[in-house]
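Participant: Structure for this input, please:
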Amino acid sequence: MNGAVRPTERTQDAFARLLVRMSPELGDDQEVGWQAVEAKGFRFPGDYQLFMQHYGAGTVEDTLTVIPPPSGDDLEHDWMLRDTYLACDFWPPEAPGTAGDWPVERQLAERPPLIAWAVTTAGDLVCWLSEEDDPDQWPVAVWGRQEGPDHWTIVPHGMSGFLLGLFNAELDKDPLSDSGLWDKPSPRFISETAKERMRAAGIHPWTGEPDPLAGISFDD
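Facilitator: Presented below is the predicted three-dimensional model:
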């Protein structure tokens, strides 16, 4: 991994507990050049940086997909910036730190009040509420697609604490539209790279069985 990771002690402890609860066996080091990322104006919590090192971008239980940080030069179509734009657009105008319009060029010049870091198969957006200058102090904000256009849930934990709260059913309620991660004793994570390897071998990533769609082209 490139660049130094300096998570706070509390953040590092939460991530250590996450490593025990969710195996990184099918994870991959995203090999993020964090200095280059920060040079573009982006800063992220220490446990997110550790997550990219141990797990990488990928999916938990075929339910929640963790998004990689912005990289390369084609930021106009970057996944995180695009979903951050959507999250800010959904943030209710009466809420503290009103987001307003945050196209990519504005995100490159300023830190938006919300930063998307995960999406769910149900269409939820999982973000950081980034009002504090210290990224390790950012709580999680969830936009629940099935809860209505203005439905946001603020969870007073960082990324690792949020995931552990789901797996241990320790939050006030499940903020996600799909309950697939709630009270999950042994959640399974598969990185995008590992999924590609499995599919190339003709194996369905989530069942471990032969993939009936392996080798079929949908371009014809």
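
Participant: When you work out contacts or count neighbours from here on, use the C-alpha atoms and nothing else.
Facilitator: Will do.

Participant: in the longest strand seen in the chain, what's buried?
Facilitator: The longest strand of the chain (DSSP state E) is strand 114-120. Neighbour counts over strand 114-120 (16 or more other Cα atoms under 10 Å) mark 114-120 as buried.

Participant: got the residue ranges for the helices in this protein?
Facilitator: For the chain, applying DSSP state H gives helices covering 9-21, 34-39, 46-54, 79-90, 104-109, 159-167, 192-200.

Participant: In a markdown table, list those along with distance to residue 72 and mean neighbour count.
Facilitator: A markdown table is the format used below for the helices of the chain (distance: least, Cα to Cα, whole Å; neighbours: other Cα atoms under 10 Å):
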| stretch | distance to residue 72 | mean neighbour count |
| --- | --- | --- |
| helix 9-21 | 27 | 16 |
| helix 34-39 | 9 | 14 |
| helix 46-54 | 16 | 23 |
| helix 79-90 | 12 | 21 |
| helix 104-109 | 13 | 14 |
| helix 159-167 | 24 | 22 |
| helix 192-200 | 18 | 16 |
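
Participant: need the ones you listed in CSV with distance to residue 96, can you?
Facilitator: Formatted as CSV, these follow (distance: least, Cα to Cα, whole Å):
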stretch, distance to residue 96
helix 9-21, 25
helix 34-39, 26
helix 46-54, 24
helix 79-90, 12
helix 104-109, 19
helix 159-167, 21
helix 192-200, 35
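
Participant: Before we compare anything, build this one as well:
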Amino acid sequence: MTALERLRHLMQPSSMGTFIDWDDIAVAYGTRFPSDYRNFLSVYGSGEIDGMLAVFAPSVDPYAPSRHTSRLPADVLDLPEVNEWNDPLHAELYGPADIMVWGETAEADVLGWITSNHEPGTWPVAVYTHGGEWTVYDCTMTEFLLQLLTGEFDGNPTGLTRLYGKGSAEFTTG
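Facilitator: The predicted model follows:
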């Protein structure tokens, strides 16, 4: 059973997913996106998990009214604290310019992928805890969400104490 199939047992989609022209997105972003993320959006769309964790969709509209999947803004890349990593090896391998943000939490944690590898299916998840540092998780986005809900990480990867290990959640499209 895939992580997405397991997620569907813990978190029912609130409506239809979002249709996205992935070819247009690949051209606009200069890269393809991981298949698990594309499948997640086709089932759930963009929205929030228990009002605490937002999952973004990519957009070709630079004036899109809501948050969307994107690189970290240039002004953020210049902040020294954004280049803090919990593992010194990761600090040598990656930089904030490698991050593609796909979500955020109510605690101001940033969720993204490290996109330095050209194969999207291998992009690990990176989490920046508010006021902290980047931590890398060797899993897909859907595996990350599943492990967050089931409490399968060694410790809570975000500031969401009410969501970590909760076992089930409500997804609201938005």
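
Participant: Now compute the TM-score of the two chains, please.
Facilitator: After superposition, the two chains reach a TM-score (TM-score structural alignment, normalised by the length of structure 2) of 0.83; 164 aligned residues with a Cα RMSD of 2.4 Å.

Participant: that older thread, now the buried residues of strand 114-120 of structure 1 as JSON lines including distance to residue 131 of structure 1?
Facilitator: Below are the buried residues of strand 114-120 of structure 1 laid out as JSON lines (distance: Cα to Cα, whole Å):
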{"residue": "114", "distance to residue 131 of structure 1": "8"}
{"residue": "115", "distance to residue 131 of structure 1": "10"}
{"residue": "116", "distance to residue 131 of structure 1": "14"}
{"residue": "117", "distance to residue 131 of structure 1": "15"}
{"residue": "118", "distance to residue 131 of structure 1": "18"}
{"residue": "119", "distance to residue 131 of structure 1": "21"}
{"residue": "120", "distance to residue 131 of structure 1": "24"}
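
Participant: quick one, which of the helices of structure 1 is nearest to residue 126 of structure 1?
Facilitator: Residue 126 of structure 1 sits nearest to helix 79-90 of all the helices of structure 1, at 8.6 Å, using Cα to Cα.

Participant: So what's the gap between the closest one and the chain middle?
Facilitator: Centroid displacement of helix 79-90 of structure 1 relative to its chain, using Cα atoms, centre = their mean, to the nearest Å, is 13 Å.

Participant: tell me the contacts of the most centrally placed residue in structure 2?
Facilitator: Among the residues of structure 2, the one closest to the centroid is residue 102, at 3.8 Å (Cα atoms, centre = their mean). Residue 102 of structure 2 makes contact with 55-57, 68-70, 111-113, according to Cα atoms under 8 Å, 6 or more residues apart in numbering.

Participant: Average offset of the longest strand of structure 1 relative to structure 2?
Facilitator: Superposed on structure 2, strand 114-120 of structure 1 shows a mean distance to its aligned partners of 0.6 Å (mean Cα distance after the TM-score superposition for structure 1).

Participant: tell me, that strand lands on which residues of structure 2?
Facilitator: Strand 114-120 of structure 1 corresponds to residues 99-105 of structure 2 when matched by TM-score structural alignment.

Participant: Please apply the same query to stretch 167-181 of structure 1.
Facilitator: The aligned range for stretch 167-181 of structure 1 is 149-163, by TM-score structural alignment.

Participant: quick revisit: wait, which of the helices of structure 1 is closest to residue 184 of structure 1?
Facilitator: Comparison of the helices of structure 1 against residue 184 of structure 1 by Cα to Cα identifies helix 159-167 as nearest, at 4.6 Å.

Participant: Mean deviation, that closest one versus structure 2?
Facilitator: Per aligned residue, helix 159-167 of structure 1 averages 0.8 Å (mean Cα distance after the TM-score superposition for structure 1).

Participant: orientation of that helix relative to helix 9-21 in degrees?
Facilitator: 40 degrees (axes from the mean of the first three to the mean of the last three Cα atoms, to 10 degrees).

Participant: Which other helices and strands does helix 159-167 of structure 1 contact?
Facilitator: helix 9-21, helix 46-54 (3 or more Cα pairs under 8 Å, 6 or more residues apart in numbering; DSSP states H and E).

Participant: contacting residues around the first one?
Facilitator: For helix 9-21 of structure 1, contacts defined as Cα under 8 Å, 6+ apart pick out 46-47, 50-51, 136, 158, 160-161, 163-164, 185-187.

Participant: one more time with 10 Å
Facilitator: 6-8, 24-25, 45-48, 50-51, 54-55, 136-137, 157-164, 167-168, 184-188 (Cα atoms under 10 Å, 6 or more residues apart in numbering).

Participant: now stretch 70-81 of structure 1
Facilitator: 32-34, 36-37, 40, 42, 66-69, 82, 84, 86-87, 102-105, 107-108, 112, 115-119, 127.

Participant: Against residue 109 of structure 2, how distant is residue 160 of structure 2?
Facilitator: 9 Å (Cα to Cα, to the nearest Å).

Participant: Who has more neighbours out of those two?
Facilitator: residue 109 (21 against 17; other Cα atoms under 10 Å).

Participant: contacting residues for that one?
Facilitator: So residue 109 of structure 2 contacts 53, 103, 127-134, 157-160 (Cα under 10 Å, 6+ apart).

Participant: do that again at 7 Å, thanks
Facilitator: 127-130, 158 (Cα atoms under 7 Å, 6 or more residues apart in numbering).

Participant: and it, how far is that from residue 62 of structure 2?
Facilitator: Distance, residue 109 of structure 2 to residue 62 of structure 2, by Cα to Cα: 23 Å.
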